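Peer 1: My questions concern the predicted model and sequence given below.
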Amino acid sequence: MELLEKVVEIAREAGERLLKTYSAEARPKSRADMYAFGRRIEGGTSEYLETALRELRPEAGWVGDEMEGSDLPEGEWWATDGIEGGVNHVHGLPEWSVNITLIRDNVPVLTVVRMPVPDLTYTAVQGEGAFLDGVRLRVSEKQSLDAAVVTASQAPGNPEANRRFGDAVAALMGVSLLVRNTIPTTFPLLAVASGQYDVFWQYEPDLPGVAAGSLLVSEAGGTVTDLRGQPWRPGSPDVLIAAPGLHEAARAVLDGVAS
């Protein structure tokens, strides 16, 4: 628990640094302005996180961008996002966070998601439950897809990836209550862990977002696999995270979508 408390402190400090650059009135005038500002604020925060976390646990490795699409070597690794939801931050929206997850032998074991706006901290430790500001989280108890709010986090990709995602949305819209696509990855998973959403899937998963969200959901009672029903791990080509009463039904629908 001492480790978790220290990681929370680091996440809070990183969030405070980002809060100084945040304005609800921000409206970038161009794509270039948006990316320039985003790179500037994320770079400073990521540098702070790497320094602080390496000092906290020197034996743990650091997951760089080039490592996100494959299995990690054995041992402990920090997977972080200096500003998850940077596009939201630069547009004056509140859905942005600092994500810190400790992965051990390709399994997330500790995570902190800090949202400076509106002052929320999500935490989970393997085997100890998931919490929002100390209040335990529970996933949905729904048993039927026709009552399910299904969500994804899929950025535009190549034409074939876009087609596959569109086919999956169409298939799920035919059997569920509602389908949403939300960027970035972390926020729909926070809602699944809280029981507000019921199902989440993603092709080509974003590692920092899924690592954090998958631990929160699993510790809140949810089910986390890839689309073949195998345990999700870094390097998996896709992910399905859902309330246990809906997971298999959602997987059956997605399994029918041509890859």
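Peer 2: Yes, it's here. Here the structure is a predicted model, which is why all the values come from computation and not from measurement.

Peer 1: switch to C-alpha atoms for all contacts and neighbour counts from now on
Peer 2: Will do.

Peer 1: residues near the nearest residue to Gly222 once chain neighbours are set aside, how many?
Peer 2: Spatial nearest neighbour of Gly222, chain neighbours left out: Ala243 (4.7 Å); criterion: CA to CA, 6 or more residues apart in numbering. A total of 28 residues lie near Ala243 under the criterion other CA atoms under 10 Å.

Peer 1: Please report the distance of Ala243 from Gly174.
Peer 2: 19 Å (CA to CA, to the nearest Å).

Peer 1: what do you get for Arg136?
Peer 2: 33 Å.

Peer 1: cool, and Val109?
Peer 2: Separation of Val109 from Gly174 (CA to CA): 36 Å.

Peer 1: Who has more neighbours out of these two?
Peer 2: Between Val109 and Gly174, Val109 has the larger neighbour count (other CA under 10 Å), namely 20 against 13.

Peer 1: Might one say that Ala124 is in contact with Asp133?
Peer 2: No: applying CA atoms under 8 Å as the test, Ala124 and Asp133 come out as separate, 10.8 Å apart.

Peer 1: ok, these two, which is more surrounded?
Peer 2: The neighbour count for Ala124 versus Asp133, taken as other CA under 10 Å, is higher for Ala124 (29 against 12).

Peer 1: Shouldn't the more buried one be within a strand?
Peer 2: Yes: counting by DSSP: H, G, I helix; E, B strand; the rest coil, one finds Ala124 located in a strand.

Peer 1: Tell me which residues touch it, please.
Peer 2: By CA atoms under 8 Å, 6 or more residues apart in numbering, the contact list for Ala124 reads 109-112, 130-131, 215-216, 219.

Peer 1: for comparison:
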Amino acid sequence: MHPMLNIAVRAARVAGNIIARGFENRDDLETQAKGANDFVTKIDKEAEQAIISKIKQSYPDHAFHGEESGKQGADETFTWIIDPLDGTTNFIKGIPHFCVSIALMHKGRLDQAVVFDPIRGELFTASRGAGAQLNGYRIRTSKSKDLNQTILATAFPFKQKDTLATYTEQFSQIFLACGDVRRTGSAALDMAYVASGRFDGYWERGIKPWDIAAGELLVRESGGLVTDFKGNNDPLFSGEIVAGSPRVVQNLVKYLK
């Protein structure tokens, strides 16, 4: 395992322990609204600080871009992109589907990735050029080519409800063309599931870099393709994403352009 990936895994497990304990004691949660339908708890903040602290022990000069704490560090040669608890609403409601997402960018390119599900104990990892793994075993995207009989994942535009009409039109066309669609509430896990072949594809609008950074590298290193709705190959900061096997992505983009 790459040394920086090893540190990321350790940080994810530390955060996962905080999240798991918090999940068992949700009555003690301090929940705040960051925006419309956008919540944060003290567990999100504690987990993010634990991740940053763990990484800084080994790499004190690295920069950080966290969902809760924003940007830290002037030298962005190495930048850690962190979502300490992706799926906060699931967490608050007691739905056991959420994760820790940590990605490392080196000179603007995704280099290392960890998505950790602390409830199921599933650890998805990837290093640029070295493939993707689930609990140490190699994973690959599905071999699906056409949308027929595929299982896709998406998310409703709950933070941008003014875009519902456009989303509904796109969803209707895709739904008629595919086998079925899932909506789980965690973008990072959706992409990890695409990387491992559980989902054949995934699309979402209104997405943030920390939601998808680790998942993007997982999908690419498992043989998949990641684009924005126009088919461009650098979607991290575009606010929209399509992921899956190359043919599935190409077919999805036809409906999303």
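Peer 2: Ah, there it is. In this text the structure is predicted, and so the values were computed from the model without any measurement.

Peer 1: Now flag whichever of the contacts of Ala124 of structure 1 is closest to Gly157 of structure 1.
Peer 2: Leu215 (26.3 Å; CA to CA).

Peer 1: I'd guessed that closest one sits against Val113; true?
Peer 2: No: counting by CA under 8 Å, Val113 is not a contact partner of Leu215 of structure 1; they are 11.1 Å apart.

Peer 1: Of the two, which one has the most company?
Peer 2: Using other CA under 10 Å as the criterion, Leu215 of structure 1 and Val113 rank with Val113 on top: 32 against 29.

Peer 1: which element is that one on?
Peer 2: strand 107-115 (DSSP states H and E).

Peer 1: does the spatially most central residue of structure 2 sit in a helix, a strand or a coil?
Peer 2: Central residue of structure 2 (CA atoms, centre = their mean): Ala188, 2.0 Å from the mean position. The three-state label given to Ala188 of structure 2 by three-state DSSP is helix.

Peer 1: so where do the helices sit in the stretch 51-200 of structure 2?
Peer 2: For the stretch 51-200 of structure 2, the helices defined by DSSP state H, counting those that start in this stretch occupy 88-93, 164-177, 187-195.

Peer 1: Met4 of structure 2: which of those is closest?
Peer 2: helix 187-195 (19.6 Å).

Peer 1: Give the aligned range of the closest one in structure 1.
Peer 2: The alignment of helix 187-195 of structure 2 onto structure 1 (TM-score structural alignment) spans residues 185-193.

Peer 1: so stretch 114-131 of structure 1 corresponds to what in structure 2?
Peer 2: Aligned by TM-score structural alignment, stretch 114-131 of structure 1 falls on residues 116-133 of structure 2.

Peer 1: buried stuff in the matching stretch?
Peer 2: 116-118, 123-128, 131-133 (16 or more other CA atoms under 10 Å).

Peer 1: how about CSV for those residues, with distance to Leu164 of structure 2 added?
Peer 2: Supplementary listing: these in CSV, determined by distance: CA to CA, whole Å:
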residue, distance to Leu164 of structure 2
Phe116, 31
Asp117, 30
Pro118, 32
Leu123, 34
Phe124, 32
Thr125, 34
Ala126, 34
Ser127, 36
Arg128, 36
Gly131, 36
Ala132, 34
Gln133, 36
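
Peer 1: closest to Glu30 of structure 2 among those residues?
Peer 2: For those, the nearest to Glu30 of structure 2 is Pro118 (20.4 Å; CA to CA).

Peer 1: what about the residue nearest to that closest one when sequence neighbours are not counted, which helix or strand?
Peer 2: By the measure of CA to CA, 6+ apart, the closest residue to Pro118 of structure 2 outside its immediate chain neighbours is Gly16, 5.1 Å from it. If you go by DSSP H and E, Gly16 of structure 2 is part of helix 3-24.

Peer 1: Run through who's touching that helix.
Peer 2: With CA under 8 Å, 6+ apart, helix 3-24 of structure 2 has contacts from 29, 43-44, 46-48, 50-52, 54-55, 58, 84-85, 91-92, 94, 99-102, 112-119, 125-127.

Peer 1: Report the buried members of those.
Peer 2: Counted by 16+ other CA under 10 Å, the contacts of helix 3-24 of structure 2 give 43-44, 47-48, 50-52, 54-55, 84-85, 91-92, 99-102, 112-118, 125-127 as buried.

Peer 1: follow-up on the earlier one: out of the helices of the stretch 51-200 of structure 2, deepest packed?
Peer 2: helix 187-195 (a mean of 29; mean count of other CA atoms under 10 Å).

Peer 1: compared with structure 1, how much does it deviate?
Peer 2: Helix 187-195 of structure 2: mean distance to aligned residues in structure 1 after superposition is 1.1 Å, counting by mean CA distance after the TM-score superposition for structure 1.

Peer 1: what about that helix, distance to the chain center?
Peer 2: Distance of helix 187-195 of structure 2 from the chain centroid (CA atoms, centre = their mean, to the nearest Å) equals 6 Å.

Peer 1: Can you spell out which helices and strands pack onto it?
Peer 2: On a contact count with 3 or more CA pairs under 8 Å, 6 or more residues apart in numbering; DSSP states H and E, helix 187-195 of structure 2 meets strand 99-106, strand 109-117, strand 201-205, helix 209-221, strand 240-244.
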